[in-house]
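In: Sequence isn't available, so here's the structure alone:
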């Protein structure tokens, strides 16, 4: 693309986002933040976002791919396809402590701006926004992949996540974001232990204690943690632990995450964790059942897409770090997408205190501020231009495809 054409497209992108900023703040950002919904329960968010898009003339498919809270809208009928992923689920009890209200805001803004630029360019190309529910543990994107949401030849899948600056850079204040976010793989599952009730004082010998099984499993894994690698993680909570102390507990349920930098590593660690869990069932005499959720693949970064995003953020006055050497020891179902299509999952830093991190109530408060909103929209300008350049620049698309096929360890 000629530089003059590129500047013209940037102007369209910037003006579109600036024009929509107030409505995005009022009708998307704040509404989602004030109505947090957990995985697959995002009815308000689904209806709010789809109406917002319909009010702007887009034909929106609701409840797509068998998921009631997914949606899809698209412009263009030929040429390459870019998919902008939007997340909007929240966490139990602590709301938008992962800032998905900002993700929805930035993704919608990027879609609107890229669509406007593509339309005014007159070029071929398709830009799609895909509503992806249940990132927080529900594996929405994994289910969307299985249902065919990415069956088309996708030139790029794009989104970005808010984060505290100190979580991706030691030089806080130097960088306003990160392009090449990399995350580790995660197996997610629940375990059920079933035993037998009895009077805990009168005849405890007649009981089979499912709470003992849960505690033993937790402790066994606690010992295992001494022998795992520094970049591996195991987490568990007891979701159901019994009723009253004078009744032997006959049912418990635990929720588990088992993480490692790669899927192969996560598989090996999972086998060790299961040995700990199964030993607890054997020791207590409880029956054990696994409830398996979608596995999150490690998130890989695409060099060509990341470099282009960094360039575009420079154009709006932002200094974005290209990559980190280490993976972030967290996981996302966008990792699954990055294994089937060239993908961009960037980071934009929102202001927080130095003791705040993701999944903290103070981060939820930070995600509701006007300053965070404006930062999300700045990121949207870079994502929109990244989408436009993928659609219109054959060389960039070829590089992104090459990086996807050959540079998964970049």
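Out: Nice, I can see it. Here the structure is a predicted model, which is why all the values come from computation and not from measurement.

In: going forward, measure contacts between C-alpha atoms and count neighbours the same way
Out: Will do.

In: Correct me if wrong: residue 98 contacts residue 357.
Out: No - contact criterion Cα atoms under 8 Å: residue 98 and residue 357 do not qualify, at 9.0 Å.

In: Among those two, which residue is more densely surrounded?
Out: Neighbours per residue (other Cα atoms under 10 Å) separate residue 98 from residue 357, with residue 98 holding more: 25 against 19.

In: hey, what's in contact with both of residue 98 and residue 357?
Out: residue 363 (Cα atoms under 8 Å, 6 or more residues apart in numbering).

In: Residue 88 contacts residue 105, doesn't it?
Out: No - counting by Cα under 8 Å, residue 88 does not reach residue 105; the two are 9.0 Å apart.

In: Can you verify residue 237 is assigned to a strand?
Out: Yes - Residue 237: assigned to a strand according to DSSP: H, G, I helix; E, B strand; the rest coil.

In: Can you tell me the element the closest residue to residue 284 other than its chain neighbours falls in?
Out: If the residues on either side of it in the chain are set aside, residue 284 comes closest to residue 213, at 5.8 Å by Cα to Cα, 6 or more residues apart in numbering. Using DSSP states H and E, residue 213 sits within helix 210-224.

In: do the same with residue 365
Out: helix 361-366.

In: What lies in contact with that helix?
Out: 94-99, 350-352, 356-357, 372.

In: One more: stretch 279-292?
Out: 188-195, 208-210, 212-214, 216-217, 220, 278.

In: from the middle of its chain, how far away would the helix holding residue 365 be?
Out: 17 Å (Cα atoms, centre = their mean, to the nearest Å).

In: do the same with stretch 108-122
Out: Taking mean C-alpha positions (Cα atoms, centre = their mean), stretch 108-122 and its chain are 24 Å apart.

In: Can you show me the strands along the stretch 1-150 of the chain?
Out: 60-62, 71-75, 81-86, 126-131 (DSSP state E, counting those that start in this stretch).

In: Now the most centrally placed residue in the chain. Nearest residue, chain neighbours left out?
Out: By Cα atoms, centre = their mean, the chain has its centre lying nearest to residue 332, at 4.4 Å. Nearest in space to residue 332, with sequence neighbours left out and distances taken as Cα to Cα, 6+ apart, is residue 296 at 6.1 Å.

In: Against that first model, consider the following:
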């Protein structure tokens, strides 16, 4: 059992303990709600500051400083620029027992700001952390909680760098976060989803190197790297007809030359290859690379690959998902226990789910019918008071989930068993 912990005896599988038990979920709900409600204005200020000042990955200076200042104002000792990353931070509370980590994301998208709602992720994780810290102090229970700032989720693999730096070592019992989406993507009446299934994303850039020449005077002396990029793009577009419905291939030409009258000597493309499992993703990647290599051969160019970290598929931890859903239901929020079909999105939290027991939920915010994450209208929706209030309700659910992991040995042990059990799809 990770990290030791409080003795609580044997209980029936899946049953909640009696109300007078120290680990009863009913016990801290009022305290958690009060702790978050008392800080609602300050948390709204954090949310608004991050939303109104969108920053790209590894440049989230305002978000880093805003959250760090708030935590220090609440009496926590904050490690700024944690784990060698300028815009990561870390704070911890408690002693003994098990360790629970709340992950906070806060990077934005180029050109469309917080169209993925990471301002709401940061707000909910910070709220959960401060509320659970207060309960630990009030009730004097063993256990440690940590808030970890995780920059650059949008393609920058911030959590991968944090994993490499050891931020998730030392017997972590659970890593927890939630992510917003549009409420209209949920069945009527449901506000949240506990177990989210995201797919793997394999990322690479390809560079084509050709030979420059005067495009009007002596084009036969050149070797066109832009032609190689266009040929690869066309081949991959045709490949999409023959991939599975739950797979995705998408890319852009980042550099396509300079002026029309010079044969392009250099081009660069950036591609994401997504599939429900790493095994299938590797198989699809091999097919995509064949398109790159054929394009180079056809145009007489050379090529090389620039790899970036793979986002692994997100593994659902059934125990943590069930506990979150139960807790949200106790607070009157209808929650779907888990998704059976994968969302064709990817996250670096998937990498965390292969290292420690992980919970990654989702919640719906009011948004126009034509708005979903990574669209400008969703950026507007993520800044509203209504979205903030829903994020805080999930903060309460996350704090309660953290409480269950810290205080109930059976919950922690079952979550660890779920983590260690190999998914037959992987």
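Out: Noted; the coordinates are in hand. Remember, it's a predicted structure, so these values are computed and weren't measured experimentally.

In: TM-score them against each other, please.
Out: The TM-score (TM-score structural alignment, normalised by the length of structure 1) is 0.96; 406 aligned residues with a Cα RMSD of 1.3 Å.

In: Could you pick out the buried ones from the contacts of stretch 279-292 of structure 1?
Out: Those of those that meet the buried threshold are 188-195, 208-210, 212-214, 216-217, 220, 278, by 16 or more other Cα atoms under 10 Å.

In: State the number of residues packed around the corresponding residue of structure 2 for residue 57 of structure 1.
Out: Using TM-score structural alignment, the partner of residue 57 of structure 1 in structure 2 is residue 75. A count of neighbours around residue 75 of structure 2, defined by other Cα under 10 Å, yields 9.

In: ok, back up a step: for the residue nearest to residue 284 of structure 1, what is the corresponding residue in structure 2?
Out: Looks like residue 213 of structure 1 aligns to residue 228 there (TM-score structural alignment).

In: can you check residue 296 of structure 1 too?
Out: Aligned partner of residue 296 of structure 1 by TM-score structural alignment: residue 311.

In: Its match: what's it in contact with?
Out: Contacts of residue 311 of structure 2 (Cα under 8 Å, 6+ apart): 157, 200-202, 346-351.

In: which residue lines up with residue 370 of structure 2 in structure 1?
Out: Superposed on structure 1 with TM-score structural alignment, residue 370 of structure 2 falls opposite residue 355.

In: ok, now residue 137 of structure 2?
Out: Match for residue 137 of structure 2 (TM-score structural alignment): residue 119.

In: who has more neighbours, residue 88 and residue 105 of structure 1?
Out: Neighbours were tallied for residue 88 of structure 1 and for residue 105 using other Cα under 10 Å; the higher tally belongs to residue 88 (33 against 26).

In: any idea how far residue 307 of structure 2 is from the residue of structure 2 most remote from its centre?
Out: In structure 2, the residue that sits farthest from the middle, by Cα atoms, centre = their mean, is residue 217; the gap is 52.0 Å. Plainly put, residue 217 of structure 2 is 37 Å away from residue 307 of structure 2 if you go by Cα to Cα, to the nearest Å.

In: if we can go back for a sec, and the residue nearest to the centre of structure 1, what's its match in structure 2?
Out: So, by TM-score structural alignment, residue 332 of structure 1 is matched to residue 347.

In: for the strands of the stretch 1-150 of structure 1, which one sits closest to residue 31 of structure 1?
Out: strand 81-86 (15.3 Å; Cα to Cα).

In: Check how far that closest one sits from its aligned residues in structure 2, on average.
Out: Following superposition, strand 81-86 of structure 1 is found to deviate from structure 2 by 0.4 Å on average (mean Cα distance after the TM-score superposition for structure 1).

In: hmm, back to that, wait, which of the contacts of residue 311 of structure 2 is closest to residue 169 of structure 2?
Out: Nearest member of the contacts of residue 311 of structure 2 to residue 169 of structure 2, counting by Cα to Cα, is residue 351, at 13.5 Å.

In: who touches that closest one in this structure?
Out: So residue 351 of structure 2 contacts 159-160, 311-314 (Cα under 8 Å, 6+ apart).

In: Could you export these to a markdown table, including columns for distance to residue 133 of structure 2?
Out: Formatted as a markdown table, the contacts of residue 351 of structure 2 follow (distance: Cα to Cα, whole Å):
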| residue | distance to residue 133 of structure 2 |
| --- | --- |
| 159 | 23 |
| 160 | 27 |
| 311 | 31 |
| 312 | 31 |
| 313 | 31 |
| 314 | 27 |
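
In: about what we covered before: now for the strands of the stretch 1-150 of structure 1, which one comes closest to residue 307 of structure 1?
Out: The nearest among the strands of the stretch 1-150 of structure 1, by Cα to Cα, is strand 81-86 at 17.0 Å.

In: residue contacts, the aligned partner of residue 132 of structure 1 in structure 2?
Out: Applying TM-score structural alignment, one finds that residue 132 of structure 1 aligns to residue 150 in structure 2. By Cα under 8 Å, 6+ apart, the contact set of residue 150 of structure 2 is 88-89, 103-106, 158-159, 162.

In: Enumerate every residue touching the corresponding residue of structure 1 for residue 44 of structure 2.
Out: Using TM-score structural alignment as the criterion, residue 44 of structure 2 maps onto residue 25 of structure 1. With contact set as Cα under 8 Å, 6+ apart, residue 25 of structure 1 has these partners: 105, 370, 373.
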